[in-house]
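Visitor: Structure for this input, please:
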Amino acid sequence: MEGKVETVTVKNKTKKSGILKSKMYTMLIALVVIWAIFTVTTGGNFLSTRNLSNLLRQMSTTGILAIGMVFVIILGEIDLSVGSMLGLLGGIAAILNVWFNMGAVPTIIITLILGLVLGFWNGFWVAYKKVPSFIVTLAGMLVFRGILIGISKGNTIAPLSESMKVVGQSYFPNVVGYVIAVVTIVISIYLINNSRKKKLKYGLEVAPMRNDIIKVALIGVGVTAVVAILNDYSGFPLPVFIMGIFAIVFSYMASSTVFGRRIYAIGGNKEAAKLSGINVNKQMLMIYAFNGLLAAIAGILLTSRLNAGSVSAGTNAELDAIASCVIGGASLAGGTGSVAGALVGALVMATIDNGMSMLNTQPFWQYIVKGLILLLAVWVDIRSKDKK
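Guide: Presented below is the predicted three-dimensional model:
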């Protein structure tokens, strides 16, 4: 019975993926337009290799949060606590490193474990105690921020040790950047070919081979161009590499594993998923645990990049993560979304912050623009469903 439902899930997911891809392509076009506007208004400085490198480094924090958030949204749930969780975990990392003189490795390990614990905490209340995720994570947002203020006594904790700063501030040598490009292209070929085989297995329509070849070629050109741009400045940033690793892992998890198909099945119809034998509570608990782990990683990267832990770290980060997912095509109703789309959305959000900062625009305009973009993205999602 479960196998039949998973087969239906794959077919439904394939139908939804066409709509999702069209949304993502639209957003990519919009991103190109936004970049063109900022390039003109900044006299070309926006496209400088230094600024593009900084843009991707800044995006890495939101991007990692968005990777975890998109799975929560696919489930049909929400997590409003990741911003405060990021701040708390980043603050704990700074306290361990600065106040207790703990090395980078044990500091990171302890922080990651605490991230899993906090994620399990949210997931336990949502999955097993049936408290709405909005309330659970809203409470978490307040509790985690309060704990951060309490343990830090409201102080900025700095400076970090040199070994700790490496995580958020270091760059790979140029040759390593090109190795990363080659590996990324090989992985892309594998994933595209694997997706093609799965469609054939379930008797679904498969696009002509030339389409996949063009897709691989575009990925190859894009990745090589990005690496060349980054190498022209200081090299491939470690935070961007970490974000890329998690993007690949979670993309594979979503598209090519039973676990991923079950997540989409739960988001599409929770009751049907239960009747098919899927342990919904366990799946939800695991997703929230993954979300906590990714919040810990984002917190470590942000604290390392800023060389300090601060009580204001992560403020409104949950809204940027949610907006990134929705802009990238995820539906707040559940059952739809992708890691690639979430990262495109994260790049849009980071671009707005970066470009408007270069123009010395007052901060309130950034909130207004991002809010309007989020509203437009949700409206487009609703309109597409109405037409369907």
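Visitor: Please count neighbours and contacts with C-alpha atoms only from this point.
Guide: Will do.
Visitor: Just to be sure, Val131 is in a strand?
Guide: No. Judged by DSSP: H, G, I helix; E, B strand; the rest coil, Val131 forms no part of a strand; its state is coil.
Visitor: what's the helix or strand for the nearest residue to it once chain neighbours are set aside?
Guide: Using Cα to Cα, 6 or more residues apart in numbering and skipping the chain neighbours, the partner closest in space to Val131 is Trp125 (5.9 Å). With elements taken from DSSP states H and E, the one containing Trp125 is helix 104-127.
Visitor: after that helix comes which helix or strand?
Guide: helix 133-152.
Visitor: And the next helix or strand past that following helix?
Guide: That would be, after helix 133-152 and using DSSP H and E, helix 162-169.
Visitor: Can you mark which positions in that next one are buried?
Guide: Met164, Lys165, Val166, Val167, Gly168, Gln169 (16 or more other Cα atoms under 10 Å).
Visitor: Tell me who's in contact with the closest residue to Asn354 other than its chain neighbours.
Guide: Of all residues not flanking Asn354 in the chain, Leu55 sits nearest, at 6.6 Å (Cα to Cα, 6+ apart). Residues near Leu55 by Cα atoms under 8 Å, 6 or more residues apart in numbering: Ala350, Thr351, Asn354.
Visitor: and which of those is nearest to Leu28?
Guide: Proximity of the contacts of Leu55 to Leu28 was ranked by Cα to Cα; the top entry is Thr351 with 12.3 Å.
Visitor: here's the other one to compare against:
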Amino acid sequence: MIEQPQLDKKDRKLPFKFDLQSYTLIISLISIAVIFTVLTGGDFLSSRNISNLFTQMAVIAILAVGMTLVIVAGHIDLSVGSIVGLTGGIAAMLQVWHGWSTPVVVLVALAVGALLGLWQGWWIAYRAVPAFIATLGGMLVFRGILLGLSQGKTVAGLDDSFKQIGNSYLPFALGYIIVAVAIVLIIFFTIRNRKKRAEMGLLLLPASIDYGKAAIYSVVMFLITYMLNRYLGVPIPFLIVVVLALFFIFVTNKTAFGRRVYAIGGNEHAAALSGINIKRNTLGVFVIMGALAGVAGVLLTARLNAGTVSAGDGYELDAIAACVIGGTSLVGGKGRIIGALIGALIMAAIDNGMSMMNIGAYWQYIVKGLILILAVWVDIVSKNK
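Guide: Sure, this is the predicted structure:
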């Protein structure tokens, strides 16, 4: 019998891997911030502009969270912009024209978004209609329904309680309390995860790496909160993004549903052979996407204080671009929520910075299009390697 070599405790270390894609994203974001800060005389990194930036990115960030799941599962959704417009428009019409209360119209908007996602998911999962075609048709259908229901009119005059969803801020003290709790939780889970891995005999990263990451996350969160509190506080839309992102990070990393979505996108045939219900999980992904588009529709309508027939135009492309820039592969099976959020922030930063410099809107489209092509090319090159 051959004896297996035993590792000394000091050798039981997990080798640190340099995640080039993640660091490239962060470096790109920092570079964009530095360039626009220099070109705008420091105004880009002012507390007021940072607050505006996080508020502006909220809608696309929420869509990017759902789009990440859709693309990871090997599909695409071209209808989310129209769902944003329709759900926000329905909420505005119910409140302005029929006098419904804010909690009720918000719930109706979320339910409508989920039902629209269910309808599209049924065609894709159970009738084998390609997602590109089904959602392209949905984009036209939902935009047409919005035009018909609103009669082409802008619906304005929402209640203050509704407007506050997209335009209010956390009190300064509460913002710091939330960050303090978050820092404590980061440290707690870092310690607990290292302890559990040690008990199970798994390899560990050096303590300096794990605790260094926790320290960096803590410092970044505190600095962001400090900068936002220098203006009016943490914007509620940004807080909603953070809560939804944390929830879906947990779903993708810690639940069976999340693992199934990645398995379906990675190899649908192998996933089916392993017993995964492809149709049901695909349907679930599109229901989630529809519900998140409903959340985005409510936020956009609240921020604009109106439901318009053009609301959400082109948002599906921004959401897809944010995902791809964040490292989500268009062939499925690969993608992270945090990457999509950074991608959404990069897109919003480009729009914001170029607007501050009074650069023509056409340049914003050109730059974002080139960035999208570059991001897809990088993904293809990395796969080939």
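Visitor: Got a TM-score for the pair?
Guide: In this superposition the chains share a TM-score of 0.93, using TM-score structural alignment, normalised by the length of the second structure; 372 aligned residues with a Cα RMSD of 2.0 Å.
Visitor: Now intersect the contacts of Leu55 of the first structure with the helices, please.
Guide: Secondary structure from DSSP state H places Ala350, Thr351, Asn354 of the contacts of Leu55 of the first structure in helices.
Visitor: Distance to Leu80 of the first structure and neighbour count for these - can I get that in JSON lines?
Guide: Shown next, in JSON lines, are these (distance: Cα to Cα, whole Å; neighbours: other Cα atoms under 10 Å):
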{"residue": "Ala350", "distance to Leu80 of the first structure": "19", "neighbour count": "23"}
{"residue": "Thr351", "distance to Leu80 of the first structure": "23", "neighbour count": "22"}
{"residue": "Asn354", "distance to Leu80 of the first structure": "24", "neighbour count": "21"}
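Visitor: Closest one of the residues you listed to Val82 of the first structure?
Guide: The nearest one, if we look at these relative to Val82 of the first structure and count by Cα to Cα, is Ala350, at 17.4 Å.
Visitor: Now check the first structure for the residue matching Gly335 of the second structure.
Guide: Here Gly335 of the second structure is matched to Gly337 in the first structure, going by TM-score structural alignment.
Visitor: swap that for Ser274 of the second structure, sorry
Guide: Match for Ser274 of the second structure (TM-score structural alignment): Ser276.
Visitor: burial count for the residue nearest to that match when sequence neighbours are not counted?
Guide: Using Cα to Cα, 6+ apart and skipping residues adjacent in sequence, the residue nearest Ser276 of the first structure is Glu2, 4.9 Å away. Other residues lying near Glu2 of the first structure total 14 when counted by other Cα atoms under 10 Å.
Visitor: Glu2 of the first structure and Ile278 touch, don't they?
Guide: Yes. Counting by Cα atoms under 8 Å, Glu2 of the first structure does reach Ile278; the two are 7.5 Å apart.
Visitor: Does anything pack onto the longest helix seen in the first structure? Which helices or strands?
Guide: For the first structure, the longest helix by residue count, based on DSSP H, is helix 2-41. The helices and strands touching helix 2-41 of the first structure, judged by 3 or more Cα pairs under 8 Å, 6 or more residues apart in numbering; DSSP states H and E, are helix 258-268, helix 339-358.
Visitor: Can you give the contact residues for the shortest one?
Guide: Which is helix 258-268 of the first structure. 6, 9-10, 13, 71, 74-76, 253-255, 272-273, 278, 280, 283, 333-336.
Visitor: what about burial for those residues, which qualify?
Guide: 6, 9-10, 13, 71, 74-76, 254-255, 273, 278, 280, 283, 334-336.
Visitor: what's the counterpart of Asn51 of the first structure in the second structure?
Guide: Per TM-score structural alignment, Asn51 of the first structure is aligned with Asn49.
Visitor: Skipping its backbone neighbours, what lies nearest that match in space?
Guide: Asp43 is the one closest to Asn49 of the second structure (Cα to Cα, 6+ apart), at 7.2 Å.
Visitor: Most tightly packed of the helices and strands packed on helix 2-41 of the first structure?
Guide: Comparing these by mean neighbour count (mean count of other Cα atoms under 10 Å), helix 339-358 ranks first with a mean of 24.
Visitor: distance between that one and the chain's centre?
Guide: Distance of helix 339-358 of the first structure from the chain centroid (Cα atoms, centre = their mean, to the nearest Å) equals 11 Å.
Visitor: No more questions from me, cheers.
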